[in-house]
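A.B. asks: Pasting the sequence and the predicted coordinates here, then a few questions.
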Amino acid sequence: MDADDVSKASFTIAYDGASIKDGSMDVRDLAPALLAVGQLFDAANRALNGSDAPSISVNVQATKEGSFEIDLTVVQTFLDGMKTFLTGDFVTAAINLKELVFGGGVAVGGLIFLIKRLRGHKPSRIEKISDDTVRITIDGQTIDVPLKLLRLYQDVAVRKAYEELVVIPLQKDGIDEFKVLEARQEIASVKKGDSTYFIAPEPPSTVVVEDVRRSAFSIVSLAFKEDNKWRLHDGNNQISATIEDADFMHRVDSNVIRFAKGDVLVCEVKIRQVQTGQGLKTDYTVVRVLEHRPAPRQIDLFVEEQAAPVPEPEQTQDPPLSA
């Protein structure tokens, strides 16, 4: 592979604080942070360049003492025929990707700057002022940033990786600051007090299916406290359901209805499936209890009734023949 087929960008990340002044850091804190760097660049690469983006890797080079510093290199590899990546619609190689993620160059403070500037607030206005620049209005002030930087800010995977890299280490006692350096000069930093802005927001939930149907359930367990859910079984799966039928609940609370093992409820149930950041979530709500069927209390056998005897016809005796 030619040298022209590889793009590299070097930088240093550092954690600072009283517990790591000797240049050592607990591997249980370090390992997730290093993995998060790789995940961060993978996610940024996919967000900006799509699923067919050139492969990217992050390599560790060395460590420094004083604070805990790690030198890293982002390596982006281009396949044959993809050299237009450098001047086409793709982000301009590893160095520009690094600048968008951390700062420096055209992106100024990069994603760290934008997250700290917005402080978890939703902009009041976003307008596109050129093909590659947007103007963000927040708290009555405006900032102009690259469109690609805004796309990274909105990407869930990128924000999750930043949370692993920044928030989790800074929650530890004795680790007070995260820094990014280039050529030994600091280009971005996050102090412990600002780390909460880097917690990844949950994406909005979307209702995929909402349906009301008639179903039968056996009762696994009851709940009588407000907002508690009943555990029911549909014959195949156990579910947790909210009971909305106020009249039914009143009769239960008043002991008008009693339950025993094996009882079945025939219900009008609403099933609501929502797509969230964690995947698909299903909620069950019993809108109305149509019927309470107690468990059978005796074995149902068919007993034949004995037929009444049929009376025999009377025997008549013929008179004796005369001689």
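C.D. replies: All right, it came through fine. Numbering: from 1, shown residues only.
A.B. asks: contacts, neighbours, all on C-alpha from now
C.D. replies: OK.
A.B. asks: What count of nearby residues applies to Ile199?
C.D. replies: A count of neighbours around Ile199, defined by other Cα atoms under 10 Å, yields 18.
A.B. asks: Next up, the contacts around it.
C.D. replies: 159-160, 162-163, 167 (Cα atoms under 8 Å, 6 or more residues apart in numbering).
A.B. asks: distance of it from Val108?
C.D. replies: 22 Å (Cα to Cα, to the nearest Å).
A.B. asks: which helices and strands sit right next to the strand or helix carrying Ser7?
C.D. replies: Ser7 is part of strand 6-16 when elements are defined by DSSP states H and E. When contacts are defined as 3 or more Cα pairs under 8 Å, 6 or more residues apart in numbering; DSSP states H and E, strand 6-16 packs onto strand 68-77, helix 93-101, strand 177-182.
A.B. asks: relative orientation of the longest one and helix 93-101 in degrees?
C.D. replies: In this case it means strand 68-77. 130 degrees (axes from the mean of the first three to the mean of the last three Cα atoms, to 10 degrees).
A.B. asks: same check, this time on the shortest one
C.D. replies: In terms of direction (the same axes, to 10 degrees), strand 177-182 departs from helix 93-101 by 150 degrees.
A.B. asks: May I see the contacts of Ile199 organised as CSV, with distance to Ala36 and neighbour count added?
C.D. replies: Shown next, in CSV, are the contacts of Ile199 (distance: Cα to Cα, whole Å; neighbours: other Cα atoms under 10 Å):
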residue, distance to Ala36, neighbour count
Arg159, 10, 23
Lys160, 9, 20
Tyr162, 7, 24
Glu163, 8, 22
Val167, 11, 24
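A.B. asks: putting a second one here so we can go through both:
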Amino acid sequence: MCNIQKARIAYAGPALTDGEMDVRELAPALIAFAEFVSNAGKAIGCERNIKVMLNQDSLNKGSFDITFILNMSILEQAKLFVEGSKSTGLDDLMAILGYVANTGGTAVVIKSIFDLISTIGKKAMTKITKKSPDTSEIHLADGTKIEVNINTLKVFLDVGCRKSIEGVIRPLETAGIDSFEVRNPADKTDKKPVAAVKKSEAELFKAPPAKEITEELPEAQSQEMLVKLVTINFEQGKWKVTDGTNPAIWVTIADEAFLNQISNHEITFGSGDMLRIAYRHVQKLKNGVLSSEYIVDKVLEVRPAPKQIKLDFEYEE
């Protein structure tokens, strides 16, 4: 069995008067919308993957019928019957898209992600506080307080969701496309949007940078190795070396005494010279990207390249 919800999105403007849109703009935008649905589902804790389908007969004056399909097992169907459709995440997703009106008691609770981004605009956030199990309050630098649905907030703070939203809104940068709209999927003639983004607001939907998270992995013990010099960069302190087996690597020379000897011309180098070094292999994990650095703590020995030709016998001067 499948749990199904339908949505309708549209791009509007003079360029779409005849129902035409450049496929080079349309295809990436629709892919971005599908990615947004997937990312939003993960952000709000939907346990099942949501399949996004574009209906064959959906192209109508720049608007597109979208079907969300959630496949469920018999046990999941029984759980849905007992607990209600919200357990699937589709109802929450529809609210995030704007299909549930922004409501509240004495204050309006924003549920549409598009309304939330537009409302905050370029104002700086100072803090976020929890108001109830379902809502949080965003405090802005100008003193404004915005009450928001907790799932909408999760999507707002998610880097993947924000990047895919940026892709959905990108066609508004094109001349003749003036707005992105979420419309009523039940009536193709109803062009009144339930949520909309104007061309003038497109800049607000640029994805903000991800929070920088740097983790230094357990440091390896100091090791010794004999390496041959390949390239020397005195200014940056990075030297390219090879151990004869692996591809050449860049190392950072952290031996200040050795560097001072070079500055004072106490040590000189030539082609083919080798170094015996004590080094560490340091790895860092930043925003999910792994990087490595070889740090030379001590240059133990400089071995000049042989200057005498090879002889098949011993020779003493």
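C.D. replies: Cool, the structure landed. Because the structure is predicted, anything quoted here is derived from the model rather than measured.
A.B. asks: list the buried ones in the very next helix or strand once past the strand holding Ser7 of the first structure?
C.D. replies: Later in the chain than strand 6-16 of the first structure, the nearest helix or strand by DSSP H and E is helix 27-49. Within helix 27-49 of the first structure, the residues scored as buried using 16 or more other Cα atoms under 10 Å are 30, 33-34, 36-48.
A.B. asks: can you tell me what part of the second structure helix 27-49 of the first structure aligns to?
C.D. replies: Using TM-score structural alignment, helix 27-49 of the first structure lines up with residues 23-45 of the second structure.
A.B. asks: I'd like to know how many residues surround the alignment partner in the second structure of Val264 of the first structure.
C.D. replies: Residue pairing (TM-score structural alignment): Val264 of the first structure is matched to Met274 of the second structure. Close neighbours of Met274 of the second structure, defined as other Cα under 10 Å, add up to 21.
A.B. asks: Residues touching the strand holding Ser7 of the first structure, excluding its own?
C.D. replies: With Cα under 8 Å, 6+ apart as the test, strand 6-16 of the first structure has contacts from 67-78, 93-95, 98, 175-184.
A.B. asks: Pull out the buried residues from these.
C.D. replies: 67-78, 93-95, 98, 175-182.
A.B. asks: and stretch 164-179 of the second structure, how far apart are its ends?
C.D. replies: Using Cα to Cα, one end of stretch 164-179 of the second structure lies 17 Å from the other.
A.B. asks: Ok, stretch 79-87 of the first structure next?
C.D. replies: So stretch 79-87 of the first structure: terminal residues 15 Å apart, Cα to Cα.
A.B. asks: Kindly report the same for stretch 142-160 of the first structure.
C.D. replies: OK, stretch 142-160 of the first structure end separation, Cα to Cα: 26 Å.
A.B. asks: Relative to the second structure, which residues correspond to it?
C.D. replies: Counting by TM-score structural alignment, stretch 142-160 of the first structure sits on residues 145-163 of the second structure.
A.B. asks: Next one: the residue nearest in space to the middle of the first structure relative to Lys160 of the first structure, how far apart?
C.D. replies: With distances taken as Cα atoms, centre = their mean, the first structure has Gln278 as the residue nearest its mean C-alpha position (1.7 Å). When distance is defined by Cα to Cα, Gln278 of the first structure is 12 Å away from Lys160 of the first structure.
A.B. asks: With Gly23 of the first structure instead?
C.D. replies: From Gly23 of the first structure to Lys160 of the first structure the distance is 27 Å (Cα to Cα).
A.B. asks: got it, and Leu114 of the first structure?
C.D. replies: Distance from Leu114 of the first structure to Lys160 of the first structure, by Cα to Cα: 16 Å.
A.B. asks: As a check, name the ranges of all strands in the stretch 201-323 of the first structure.
C.D. replies: 206-221, 230-233, 238-243, 264-276, 279-293 (DSSP state E, counting those that start in this stretch).
A.B. asks: For the longest one, name the packing helices and strands.
C.D. replies: When contacts are defined as 3+ Cα pairs under 8 Å, 6+ apart, strand 206-221 of the first structure packs onto strand 230-233, strand 264-276.
A.B. asks: Which residues does the last one contact?
C.D. replies: Applying Cα under 8 Å, 6+ apart, the contact partners of strand 264-276 of the first structure are 203-219, 280-295.
A.B. asks: Generate a PyMOL selection restricted to the buried entries among those residues.
C.D. replies: Filtering the contacts of strand 264-276 of the first structure down to the buried ones (16+ other Cα under 10 Å) takes a single PyMOL command:
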select buried, resi 216+217+218+219+284+285+286+287+288+289+292
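A.B. asks: Spit out the contact partners of Phe248 of the first structure.
C.D. replies: Neighbour list for Phe248 of the first structure: 288-289 [criterion: Cα under 8 Å, 6+ apart].
A.B. asks: scratch that, Asn49 of the second structure
C.D. replies: If you count contacts by Cα under 8 Å, 6+ apart, Asn49 of the second structure has them with 38, 41, 70.
A.B. asks: quick check, nearest of those residues to Met53 of the second structure?
C.D. replies: Leu70 (11.1 Å; Cα to Cα).
A.B. asks: quick one: the closest one and Thr152 of the second structure, what's the gap?
C.D. replies: In terms of Cα to Cα, Leu70 of the second structure sits 20 Å off from Thr152 of the second structure.
A.B. asks: I appreciate the help and will end here.
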